[in-house]
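Coordinates for the following, if possible.
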Amino acid sequence: MENPLRTPLTRRGLLRAGAGASLAVVGLGYGAQSAAAAVSETARFDLSQPSYDLFRDKSLHSVRVQQSFAFDSVNKRLFVAAKRSGSAEEAGDLCISHLDFQGNYISYMHLNGFGHGVAFGVSPSGSSSYLWVEADANANGYGTKLARIKYVAGTTLDSSDASIVKYAPIAGASEYTCSIDPVYNRMIVRYHMNGAKHIAVYNLADANAGDFSNPLANFPQPSISGTAQGYTLYGSYMYFLTGNAYSSTNPDPGNTYLYSINVNTGQIVQGPTLTKAGSTLVYREPEGLAIYRTDAGESRLFLGFASGVEGDRRSSIFYKNDLV
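Okay, the predicted model is just below:
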């Protein structure tokens, strides 16, 4: 079956692909926004350009609203996180569904007591997919650590399992989530400290080795209004998603907005930008961002939405591919 993430290699695609050919990176700690760039400047997605469908209304193992999603770009897998069916909202119990790129359901894994699932990442190793997820959910259902676990279809893993190695990258932080840039091989971590959200960026190789001592950037998240629904990283730019489901007070076209943030300055460079992706969905709640590069070399920013009816929520995913 043809890979729907594969596109013909055009001159435009080659120009896009070339942006990731090499990076000269210098480690930099807290306060990176006021110093020389730690992450070499890259192209960014133009959030004002149209979005395109990957798929709509695909079933997950859980019938609850999806929270986020991530790609294994080596093994061509898509993972979608949702709250586990039947679990309390604050329990931190997640159901990870494995889909193919057409949105066909393949398998699941249950993660009990891990967290809310606002964002997660996938780090492939050989033919295996390792999920970087929050762990040790607090009383509010948000993870207080990060963990790297192997995806094993049809199994259940408890956050208290002694085999899980957990990390607290920032001293004094109380909650963590993360996302992975599979093109530039970096991890972005969003953490809570001193009553506010902060952002740190690491080389993925360092994170996979359990070394969080040398952040490439570390800054307070800029002020963004609305309900946070996901984030990811591509090169030197963080992407942030906000919004709520359609309702009588939030009718079509809704209030789903995108932002891009320069991780070297900690400043918003585009946004709030309204997106109408999936505007005709019956239920449309923004849930998750992720990055993928096609086999032909085209980088894409993917946007996720929960769709479907109560008791049978579905996954709908779209993408943007215009770089500036």
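
For the rest of this, base every contact and every neighbour count on C-alpha atoms.
Will do.

Who are the packing partners of the biggest helix by length in the chain?
Criterion DSSP state H: the longest helix present in the chain is helix 11-18. Contacting helix 11-18 under the criterion 3 or more C-alpha pairs under 8 Å, 6 or more residues apart in numbering; DSSP states H and E is no other helix or strand.

What residues sit buried inside that helix?
13, 16-17 (16 or more other C-alpha atoms under 10 Å).

Tell me which residues are up against it.
With C-alpha atoms under 8 Å, 6 or more residues apart in numbering as the test, helix 11-18 has contacts from 296-299, 323.

Would you show me how to pick out the buried ones of the residues you listed in ChimeraX?
Here is the ChimeraX command that selects the buried residues among the contacts of helix 11-18 (16+ other C-alpha under 10 Å):
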select :297,298,299,323
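
Relative to R56, which of the contacts of helix 11-18 is nearest.
Nearest to R56 among those is S299, at 20.6 Å by C-alpha to C-alpha.

Next, work out how far apart the closest one and V165 are.
Distance, S299 to V165, by C-alpha to C-alpha, to the nearest Å: 32 Å.

Now do the strands in the stretch 1-150 of the chain.
Ranges of strands within the stretch 1-150 of the chain are 52-59, 66-72, 77-83, 94-99, 105-112, 121-125, 128-137, 143-150, based on DSSP state E, counting those that start in this stretch.

Proceed likewise with the subsequent sequence, for comparison:
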Amino acid sequence: MSGLQESAGQALSRRGLLKFGAGLAAATTAAGFAGGQARAAVPEGRFLLDTPSYNRLWKNPLHDVTVLQSLAFDNVNNHIYTAQVQSGSTTAKNGDLVITKLSLTGTKLGYMILKGFGHGVAIGVEPVGATAYLWTETDGASDGENAWGRKLARFRFVNGATRTTASAELTKYAPIAGATSLTCAIDPSTNRLIMRHRMNGQARFAVYLLDDLKAGRTDNKLYDFAEPLAVDLANFQGYTAYGNYVYTLDGHGYSTTNPPPGDTYVTSIDMRTGAQVERFLTQAGKSLDLREPEGMAIQLENGAPKLCFGLASGAAGARRASVFFKETLV
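All right, here's what the predicted structure looks like:
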């Protein structure tokens, strides 16, 4: 196994460190209010995508044997949470998901079963002390093959528990009337929730202060923009956000028509304008079999941000999850 899977270069440039430090010390939006609450400081750094990627997890088993769909970090308690479609002949159509709780080194610490929630393209984690609250899609509607959430749900992670869309433990949110295929991610650097959804068939992103959304203040939306056309909508595989930028993942697993190094792209989007900033063909984990891109998240390690993305591998019935990260900021 090699930690470095892409072009040679410095993993974290001096310029990147300076930018990160400046972004935290002199936040671009430390002032300003929404719904009576101060907005979190927004770091100015952007991940440079044309840089090396490094390995965080390698061929890690999850609770179920299906491919990884998404991941998120609890940066307070140092855990990773993943989502998969539950194994079975009708689970994808039903929207049944499995959540796995892992240590940062990949040791399995627990799991949950979610019945009827959706496809799990993205999830969020909200640490509350030693407890983690998960944010996922819910109320999945089937297209005949897969199910896609119509609302968001917040609920506490409880090891071994099963939740249905009718469970009393769920708090549900539908911030945009008429939106479908709702998923979400949480930016731990700003405490913002980023919701990807569809309106009239078009993929869009909406950005909220997490506290505003929890309080029902859906009119305090920070940004709302269309997904750039360069992103492959048919093979969209995940997203996350750091500061003022959304990052997306798209591509296929290896096949006779998509041989190594594959067609996995990472794209950055400026949420203030909706404009695409950079799009990069990544070769991270190129030695993996299957190598299907799945899921993105931000890890804060000793305060330093890492742009993480997942890759599924292994044979059907024995899938494994690998996680890589980029850390160079500009």
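
which one is T155 of the first structure nearest to, not counting chain neighbours?
M109 (5.3 Å; C-alpha to C-alpha, 6 or more residues apart in numbering).

Quick one: map the one you found onto the second structure.
In the second structure, the residue matched to M109 of the first structure (TM-score structural alignment) is M112.

Same question for V183 of the first structure.
So, by TM-score structural alignment, V183 of the first structure is matched to S189.

what's the answer for I96 of the first structure, then?
Looks like I96 of the first structure aligns to I99 there (TM-score structural alignment).

Then V122 of the first structure?
Counting by TM-score structural alignment, V122 of the first structure lines up with V125 in the second structure.

residue contacts, E137 of the second structure?
Taking C-alpha under 8 Å, 6+ apart, we find E137 of the second structure in contact with 117-118, 120, 123, 148-153, 182-184.

Which two of those residues have the greatest separation?
Across the contacts of E137 of the second structure, the longest distance by C-alpha to C-alpha is 14.2 Å; it joins I123 and R150.

who has more neighbours, those two?
Taking other C-alpha atoms under 10 Å, I123 of the second structure and R150 do not tie; I123 has more neighbours (30 against 23).

if we can go back for a sec, could you look up the SS state of the match of V183 of the first structure?
coil (DSSP: H, G, I helix; E, B strand; the rest coil).

What about it, how many residues nearby?
Neighbours of S189 of the second structure using other C-alpha under 10 Å come to 19.

Next one: it relative to Y242 of the second structure, how far apart?
The gap separating S189 of the second structure from Y242 of the second structure is 6 Å, by C-alpha to C-alpha.

go on, A72 of the second structure?
For A72 of the second structure, the distance to Y242 of the second structure - C-alpha to C-alpha - is 13 Å.

hey, what's in contact with both of those two?
Shared contacts of A72 of the second structure and Y242, counting by C-alpha under 8 Å, 6+ apart, come down to I298.

can you pull out the helices in the first structure?
Counting by DSSP H, the helices of the first structure are 11-18, 204-208.

can I get the ones you listed in JSON lines with distance to S159 of the first structure?
Shown next, in JSON lines, are the helices of the first structure (distance: least, C-alpha to C-alpha, whole Å):
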{"stretch": "helix 11-18", "distance to S159 of the first structure": "38"}
{"stretch": "helix 204-208", "distance to S159 of the first structure": "19"}
